[in-house]
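Asks: Let me see the structure of the following:
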Amino acid sequence: MKILVTGGAGFIASHVVDLYLERGQKVVVVDNLSTGRVSNLNPNAVFYQMDIRSPQLAEVFKKERPDIVNHHAAQMDVRRSVADPIYDSDVNIIGSLNLIECAKLYDVQHFIYISSGGAVYGEPEYLPCDEEHPIKPICQYGASKHTVEHYLYMYRENYGLGYTVLRYPNVYGPRQDPQGEAGVVAIFIGKMLTGDQVTINGDGEQQRDFVYVADCAEANLLALNDLQRSGIYNLGSGEGTSVNEIFATLRGIIGYEQDPIYGPPKVGETRRIYLNAERAIQDLGWKKRWSLEDGLRETVRYFRSAEMVEPVALPSVGRSSAQTVAGAPVDGPQKGQPSQREALGEAARGDGDELRVLEELGQRLESLPFSKRWPADLLDIALRAVRARGGSIIILDQAKKIIGAAASFQGVTHELNPKELQMMLDRGLAGWVTQHGRAALISNTLEDARWATKEWEQAEASARSVISVPLFFEGRVSAVLTLTRENHDCFTHNDLALVSSLAAMTSVSQEGIQLPVAV
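Replies: Below is the predicted model:
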């Protein structure tokens, strides 16, 4: 079967994608990378960088013809849903409806939808909550997630689209971003490992149902076993664990010595919630296999070895699909590094407006279709964004053949000859980025074999810092943007995140447009 997974670069869905591929399924991923990470993408999946609200989504269905849709993509931040319910409903309801309509139009067999067992029930009338518990959400996120369940019932009755709804508990585990819309486990681990103070909202006695991500991924696999059945299933342990207990357990695992700070409770937060999963156990054959302590230990082990980077949130500039774009991760934030706003301010300090660079790019993206000069224009913006000394952008066709390029060094524009271009792909950093589909930050070019010195640089072949990021089009790397600065250790991880955001914003804005344009 071919399965289209939305949000497949995200925390939970990337584990689902991995499991599907391990079991021999074909997988197509749709993700706008607003919170997902390129590094989470499985290279064996076809990838489309696209918002689920995009009109171009139908073209993906037309081309790929998936048998199953697995819908994880969502606006998942409860606080944002309270502050901006219009945006929350736009993503979670309108985006989901766009996806359901595409599924109906292109004869999808079954629709797996991820709902929220922690938000749709509201304050429980009894515990643990089963699927028959009254639906009384007390936050906009819970309301928007449940609304889609009604649409799925309607589309089954009227059009025969089968569905499985999985109401998730509080899911934790590897790949959860402690800097983004994370759960308490990832946030606590991130703070503890960097020696920062942990803040607990409220008194910490609020209870949640914590389930390790591998167990939730398994439920998505089991949902494929009986596609004739439609149903709604809770996933959960049936037990509540307080936030204070999570803090104490992680404190013991990590060896964290500080006490937490207690802040005000979050608006719209349920006091106690845990779920009865008997229906999933009986109908799907699902079972929670990971104990809480084992799952927490494995999560801590991952965070200690993983490379994390703080994502950069973009303003709403350019095309409407580019709401927020995260930079491709390479290295994690170091203690004492500047915040996102400080990083953006540093990048745009020329006139004091920290959003100037992004707004300028957005204005150029507004004037689509791109002219033949767009690669050079993007290179120019990126150079100024991080005060790079030189850089290049190469354009690739579907066969990864170079069809255009632009380069600049010390303010002078260069034409790259075919020999140099081929060298960049064969043994240069651009080739590595193309092959791996992820960004790279080199602190010292003399110590990294991926860097190949160009002819005009030979006279000054000293140590440099380099950033190189991919641009995507229809699931493939279609261009590589590379920037250099004099001396080693000049670029920061915030520089990398900003340039990755520019590249991702450009990619998102080219949905439906033929990207490769010869320079």
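Asks: Every contact and neighbour count from this point should use C-alpha atoms.
Replies: Fine.
Asks: ok, then the element right after the helix or strand harbouring residue 384?
Replies: Secondary structure assignment for residue 384, by DSSP states H and E: helix 374-385. Next in sequence after helix 374-385, counting helices and strands by DSSP H and E, comes strand 390-396.
Asks: can you give me the angle that following strand makes with helix 374-385?
Replies: Per axes from the mean of the first three to the mean of the last three Cα atoms, to 10 degrees, the angle that strand 390-396 makes with helix 374-385 is 150 degrees.
Asks: Now do the next helix or strand along the chain from strand 390-396: which elements does it pack against?
Replies: Using DSSP H and E, the helix or strand that follows strand 390-396 in sequence is strand 402-409. Counting contacts by 3 or more Cα pairs under 8 Å, 6 or more residues apart in numbering; DSSP states H and E, the secondary-structure elements packed against strand 402-409 are helix 374-385, strand 390-396, strand 412-414.
Asks: Please provide the structure for the following sequence as well, for comparison with the first:
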Amino acid sequence: MIIITGAAGFIGSCLIQKLNTEGFKDLVLVDDFSRPEQNKNFEGKQYSQLVERELFPEWIAANHLHIQFVFHLGARTDTTEFDYDLLNRLNLEYSKEVWNACVKFGLPLVYASSAATYGLGESGYDDDESALSELKPLNPYGESKNNFDLWALSQDTKPFFWAGLKFFNVYGPNEYHKKRMASVIFHTFNQIKLTGGMKLFQSHNPDFKDGEQMRDFVYVKDVTEVLYFFLHHRRDSGIYNLGSGQARTFLDLATNTFKALGKEPQITFVPTPEDIRDKYQYFTEANMSKLRSIGYTKPFHTLEEGVEDYVTNYLVSERYL
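Replies: A predicted model of the protein is given here:
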């Protein structure tokens, strides 16, 4: 069996599809299944059973002999969440439970970290484990992810193989439930359908023009390829960046979405909401040399390729409106 926590979510559900395509069907999906809008993410996919998130620690103790691998992708991922107790419970303490179970029962583990740990990038975007304590996340979500990374590294006993993956700005199918946190591509597509145009955030940083804020956008199909690589690699434990390695502007994202729909860009700018304005990353770019150094050789989609595939093969379906 292969375990996927956060299976009803964005990346988790795309990993189910990747594993099904590769012939893996004995998948145990772990999540809070009380949210029907997310449960359609795994409709039509093949898996062996569903386990409620709160019951998973007990379940893994009873079934560990049958488990091959654990992908812990479940988390509270809202970067505007300021409920520290909630983030501590779901992103830190729960992850510790999963980690400790993998140690106890000898299970390999890959878990989701985040590029939100890098904050404004004062210390760069290198996945250097010795520098994690110097990072300054901009929000409680980023803090919770960095706190777990630091905790994991400090443990005397670790899973025989483990990897923490710092996801950068992931986009692609099955993100519709993320609402405000969904990608600019998703929002552009829907705004075009409703109004014919797109509103991007203004820049409130004199070093960046409106729309020229830059992020490392990575297509979810590339993310699942890396996850699949680690399923078989099972060595070189540690923390790794997972981005495309190439920063692009939000204007690039929006413009390519219009292009994929065969429309001329109509883009205007609105003020960045005040609740995120002082917590806003204006630039991120993953240094991907560490992942490459352990043998990952597959190319990543260019932004143009990823947007074209996402829009034409997924977003045009009514399911994603």
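Asks: So after superposing, what's the score?
Replies: Once superposed, the chains reach a TM-score of 0.84 (TM-score structural alignment, normalised by the length of the second structure), with 300 aligned residues with a Cα RMSD of 2.4 Å.
Asks: before we move on, the earlier item: in the second structure, which residues correspond to the helix holding residue 384 of the first structure?
Replies: The aligned range for helix 374-385 of the first structure in the second structure is empty, by TM-score structural alignment.
Asks: got the residue ranges for the helices in the stretch 151-300 of the second structure?
Replies: 184-195, 220-233, 250-260, 274-277, 289-293 (DSSP state H, counting those that start in this stretch).
Asks: Dump the ones you listed into TSV; add mean neighbour count and distance to residue 308 of the second structure as well.
Replies: Converted to TSV, the helices of the stretch 151-300 of the second structure look like this (neighbours: other Cα atoms under 10 Å; distance: least, Cα to Cα, whole Å):
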stretch	mean neighbour count	distance to residue 308 of the second structure
helix 184-195	18	10
helix 220-233	18	13
helix 250-260	21	5
helix 274-277	11	29
helix 289-293	14	26
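Asks: Take these and write them to TSV, including distance to residue 54 of the second structure.
Replies: Listed next are those as TSV, based on distance: least, Cα to Cα, whole Å:
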stretch	distance to residue 54 of the second structure
helix 184-195	31
helix 220-233	24
helix 250-260	38
helix 274-277	31
helix 289-293	33
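Asks: Select, out of the ones you listed, the one closest to residue 76 of the second structure.
Replies: helix 274-277 (17.0 Å; Cα to Cα).
Asks: could you say what helices and strands the closest one packs with?
Replies: Partner elements for helix 274-277 of the second structure (3+ Cα pairs under 8 Å, 6+ apart): none found.
Asks: gap between that helix and the chain center?
Replies: Chain-centre distance of helix 274-277 of the second structure: 22 Å, with Cα atoms, centre = their mean, to the nearest Å.
Asks: Identify, out of the helices and strands packed on strand 402-409 of the first structure, the most deeply packed stretch.
Replies: Ranked by mean neighbour count, those are led by strand 390-396 with a mean of 24 (mean count of other Cα atoms under 10 Å).
Asks: Just the residues contacting that strand, thanks.
Replies: If you take Cα atoms under 8 Å, 6 or more residues apart in numbering as the criterion, strand 390-396 of the first structure is touched by 375-376, 379, 383, 402-411, 477-485, 516-518.
Asks: do stretch 175-194 of the second structure as well
Replies: 9-10, 37-38, 78-79, 169-172, 197-199, 250, 253-254, 257-258, 307, 311, 315, 320-321.
Asks: Stretch 396-404 of the first structure aligns to what range in the second structure?
Replies: Going by TM-score structural alignment: stretch 396-404 of the first structure matches no residues.
Asks: How far does that stretch stretch from one end to the other?
Replies: This stretch, stretch 396-404 of the first structure, spans 7 Å end to end (Cα to Cα, to the nearest Å).
Asks: Leaving out the residues flanking it, which one is nearest to whatever residue of the first structure lines up with residue 237 of the second structure?
Replies: Using TM-score structural alignment, the equivalent of residue 237 of the second structure in the first structure is residue 230. With Cα to Cα, 6 or more residues apart in numbering as the criterion, residue 230 of the first structure has its nearest non-adjacent residue at 4.9 Å, and that residue is residue 163.
Asks: looking at it, the one you found is touching residue 114, isn't it?
Replies: No: contact criterion Cα atoms under 8 Å: residue 163 of the first structure and residue 114 do not qualify, at 10.7 Å.
Asks: quick one: contacts for residue 110 of the first structure?
Replies: So residue 110 of the first structure contacts 67-69, 161-164, 227 (Cα under 8 Å, 6+ apart).
Asks: let's see 10 Å
Replies: When contacts are counted by Cα atoms under 10 Å, 6 or more residues apart in numbering, residue 110 of the first structure touches 3, 66-70, 103-104, 156, 160-164, 223-224, 226-230.
Asks: and the gap between it and residue 165 of the first structure?
Replies: 11 Å.
Asks: Find residues that contact each of those two.
Replies: 70, 223, 230.
Asks: What distance do you get for the second one to residue 68 of the first structure?
Replies: The spacing between residue 223 of the first structure and residue 68 of the first structure, counted by Cα to Cα, is 11 Å.
Asks: list the residues that contact both of the two?
Replies: Joint contacts of residue 223 of the first structure and residue 68 (Cα under 10 Å, 6+ apart) are 110-112, 163.
Asks: For stretch 44-52 of the second structure, what is the distance to the chain centroid?
Replies: 21 Å.
Asks: and for it, what are the contacting residues?
Replies: 1-5, 7, 13, 16-17, 19-21, 23-34, 56, 59-60.
Asks: Compute the distance between the residue nearest to residue 8 of the first structure when sequence neighbours are not counted and residue 256 of the first structure, please.
Replies: Leaving aside its sequence neighbours, residue 8 of the first structure sits nearest to residue 14 (Cα to Cα, 6+ apart; 4.8 Å). Counting by Cα to Cα, the gap from residue 14 of the first structure to residue 256 of the first structure is 30 Å.
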